[in-house]
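sharing a model that was predicted from the sequence below.
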Amino acid sequence: MISRIVSVIVFSVLTLLVVAQDIGTDRITMGKITDSRLNELSGMVKSFKNPDSFWVHNDSGDSARIFLIDKKAAVQAEFWLEGVSLVDAEDIAWFEEQGKSYVVLADIGDNRGVRKDIQLYIFEEPLYQAGQQRVLIAKEQIKKIVLRYEDKPRDAEALFVDPKDLTAYLVSKRDFQVGVYPIDLKVARAQGHAELKRACKLPMTFITAADIARDGQHIVIKNLGQVFYWKRDADASIIQLLQTKPDTLAYQPEPQGEAICFGEQPTTFYTVSERPLGLDAYLYRYHIAASAQQN
């Protein structure tokens, strides 16, 4: 654990060399993680169907399930994916298609870089009903996409889906300059598989999470110590955007903060942490300074 933290600090210092400026934020504590089932939270995304709620999940070692938590970080229900066996789920994303909202659970973690294949699981977003505690998502409702890197296995913990064209973007974790890998979800869902080809590199490392705002114009990517922020011009592609220098959003590091997501508006984002060594973890809301939205 100590060596990992030291590595992150070193990487964060190196990353500062490419950052344009630091944008102010205001942080509010929304609630404390108290449910023992939420011991290693690694991914989070704002729910579309369930107001003031978030989809979260643990990483390696947990069962094939996700949780719906409210804005105070209390569990509303757990949702099980029938017929799915997870290895290391590390992020969760959302997209809308033909009036329906979908969840993407990314089983993409690979600490040792040995997995031949990794997987995405896509299913229509559940609508929570009061009183539900444990809900089964039928296997017939889940689409599995098998992914394989074109060169070699690698670790990844970050994925988001561009709402403009339904391209998913996977960001690797441990490369000294992390890679960005596009996935055409329309094609991948039809074929059931896709090859991961790197489209660009980013001069940062140890990336643990990413998200894109619902308007498709704002992106955040984080490691354990920093949150990088891009604002997109109307005609810019995601790859073009990510090759420009990001700003950083003021962020207070958490015990092991591996999850981030935008709120319903791009003026806010949320973070939550694992609970290493029994340390407390909280759901935080950050409000981004108005100047960032005007740039």
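Cool, the structure landed. All of these numbers come straight from a predicted model, not from anything done at the bench.

only C-alpha atoms from now on, for both contacts and neighbour counts.
Will do.

name the residues of the longest helix seen in the chain that are buried.
In the chain, taking DSSP state H as the definition, the longest helix is helix 2-15. For helix 2-15, the neighbour count (16 or more other CA atoms under 10 Å) marks 8, 11-12, 15 as buried.

also stretch 177-186?
For stretch 177-186, a neighbour-count test (16+ other CA under 10 Å) marks 177-183, 185 as buried.

just those now: which is nearest Val171?
Closest approach to Val171 among the buried residues of stretch 177-186 (CA to CA): Val180, at 4.7 Å.

thinking again about what came up before, possible to save the buried residues of stretch 177-186 as a markdown table with secondary structure and distance to Gln256?
A markdown table is the format used below for the buried residues of stretch 177-186 (DSSP: H, G, I helix; E, B strand; the rest coil; distance: CA to CA, whole Å):
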| residue | secondary structure | distance to Gln256 |
| --- | --- | --- |
| Gln177 | coil | 21 |
| Val178 | strand | 20 |
| Gly179 | strand | 22 |
| Val180 | strand | 23 |
| Tyr181 | strand | 25 |
| Pro182 | strand | 27 |
| Ile183 | strand | 28 |
| Leu185 | helix | 30 |
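
got another, please set it beside the one above:
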Amino acid sequence: MTRLFPILGVAAALLVAGCASPHVSYTSIEVPPTGPRKIEPAATMRSALINEGSGIAKSTRYEGVYWTHNDSGDRARIFPVTLQGETVAMGDGLGIPVKMAENKDWEDIASDHKGNLLIGDFGNNANRRKDLLVYVVPEPDPSHAAQAIAKRAIPFHFPEQKEFPPAARNYDVEAIFVANDTWYVLTKHRADADTCLYRFNSYREDISNPLELVCSFGARGMVTGADSLADGSRVAVLVYDNVWLFEPPSGDVNRLTEGKIYWRPYRLGQCEGICFIDADTLLVTNEEGSMYVIPVTDLIEVQ
């Protein structure tokens, strides 16, 4: 059920939607009373250096390669892995360092479907940060490159956030994806179980880019990752204990919740990474390095 809040009743809109705007839609999605499914890992990342995996992205340049990284506390580096959990040659053996970048709190990684990786340095647990940004990193050759280089750093902010921290800590971010050449992020909430979808309308390096609030929906938990097919026809959203799949009409992500929606709860540990293996298969990873393969057909259609 999608509810469009009018200008009147602003307070009610803010309370339910968890976003500081009465002008966007909030979707409450009814799901069946289904217990979480526990499945076995398809593989485990074998490198002991990947000890707090926080994102996963499929390479668009190198067959069979997936890129991952650690959470805050690690150096600025990425790891190329296979679906079998094996690491591809990693430069000096310690991962591929990303020059011109700093890991303050890397939370997600995505492909722009054009040979670049987007690394989100936007972890914001306390909602105090004013330096959220995304690094643009051309994919290095995982078999030969000694380093990768962040060619661009794109700062951004949420115009609705007026206090640092706000009373409702709903401005953490752990999910970024690209559809139809447009970047999107989803917020991770601590005051409610919703999420807000924001869109990049500019990609300047010299200013903090204001994101545009698109919509909000009841995610039933904290959003920790997301991915999209290049044409936006399918968008996957990961919560700690469930997975969502959206099929926006005509691939228009700005209408994310208006098409078919699929969902299922899972018990897979602290999952923070998700990407498409192909249009019909998802890869989910947790902080401990376990890798789970989930066919889209395993999800339940709820809308």
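Sure thing, it's come through. Everything quoted here is computed from the prediction, not taken from an experiment.

before we move on, the earlier item: could the buried residues of helix 2-15 of the first structure go into CSV alongside distance to Phe160 of the first structure?
Listed next are the buried residues of helix 2-15 of the first structure as CSV, based on distance: CA to CA, whole Å:
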residue, distance to Phe160 of the first structure
Val8, 22
Phe11, 23
Ser12, 22
Thr15, 21
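
relative to Val87 of the first structure, which of these is nearest.
Val8 (24.0 Å).

Thr257 of the second structure - that's part of a strand, no?
No: under DSSP: H, G, I helix; E, B strand; the rest coil, Thr257 of the second structure falls outside any strand and is assigned helix.

which residue sits closest to Ala42 of the second structure, ignoring its sequence neighbours?
Tyr292 (5.3 Å; CA to CA, 6 or more residues apart in numbering).

hang on, Thr297 of the second structure in a helix?
Yes: assignment of Thr297 of the second structure by three-state DSSP places it within a helix.

what's the separation between the residue mapped onto it from the first structure and Thr268 of the first structure?
Aligned by TM-score structural alignment, Thr297 of the second structure pairs with Ala289 of the first structure. Using CA to CA, to the nearest Å, we find Ala289 of the first structure at a distance of 9 Å from Thr268 of the first structure.

same check on Ala73 of the first structure?
For Ala73 of the first structure, the distance to Thr268 of the first structure equals 17 Å [CA to CA].

so for these two, which sits in the more crowded spot?
Of the pair Ala73 of the first structure and Thr268, Ala73 is the one with more neighbours under other CA atoms under 10 Å, namely 22 against 18.

residue contacts, that one?
Under the criterion of CA atoms under 8 Å, 6 or more residues apart in numbering, the neighbours of Ala73 of the first structure are 30-33, 282-283.

surely Met90 of the second structure touches Ile96?
Yes: using CA atoms under 8 Å, Met90 of the second structure is in contact with Ile96, at 5.6 Å.

common neighbours of those two, please.
Shared contacts of Met90 of the second structure and Ile96 (CA under 8 Å, 6+ apart): 79, 145-146.

out of those residues, who has the most neighbours?
Phe79 leads these on contacts (other CA under 10 Å) with 26 neighbours.

report the contact partners of it.
Contacts of Phe79 of the second structure by CA under 8 Å, 6+ apart are 50, 67-69, 87, 90, 95-96.

what of His157 of the second structure?
130, 132, 208-211 are the contacts of His157 of the second structure under CA under 8 Å, 6+ apart.

run the last query once more with 6 Å
Pro210 (CA atoms under 6 Å, 6 or more residues apart in numbering).

that one -> the first structure?
Under TM-score structural alignment, His157 of the second structure pairs with Arg148 in the first structure.

so which strand or helix has its match?
Here Arg148 of the first structure sits within strand 142-149, counting by DSSP states H and E.

so how far is that strand off the chain centroid?
Strand 142-149 of the first structure sits 17 Å away from the centroid of its parent chain (CA atoms, centre = their mean, to the nearest Å).

separation between the equivalent of Lys188 of the second structure over in the first structure and Asp184 of the first structure?
Using TM-score structural alignment, the equivalent of Lys188 of the second structure in the first structure is Lys173. Distance, Lys173 of the first structure to Asp184 of the first structure, by CA to CA: 21 Å.

what of Met44 of the first structure?
22 Å.

and what of Phe11 of the first structure?
Taking CA to CA, one finds Phe11 of the first structure at 30 Å from Asp184 of the first structure.

which residues touch Leu213 of the second structure?
With contacts defined as CA under 6 Å, 6+ apart, Leu213 of the second structure is in contact with Tyr198.

surely it forms part of a strand?
Yes: per three-state DSSP, Leu213 of the second structure lies within a strand segment.

which neighbours do Ala289 and Thr268 of the first structure have in common?
Contacts common to Ala289 of the first structure and Thr268, judged by CA under 6 Å, 6+ apart, are absent.

great, nothing more from me.
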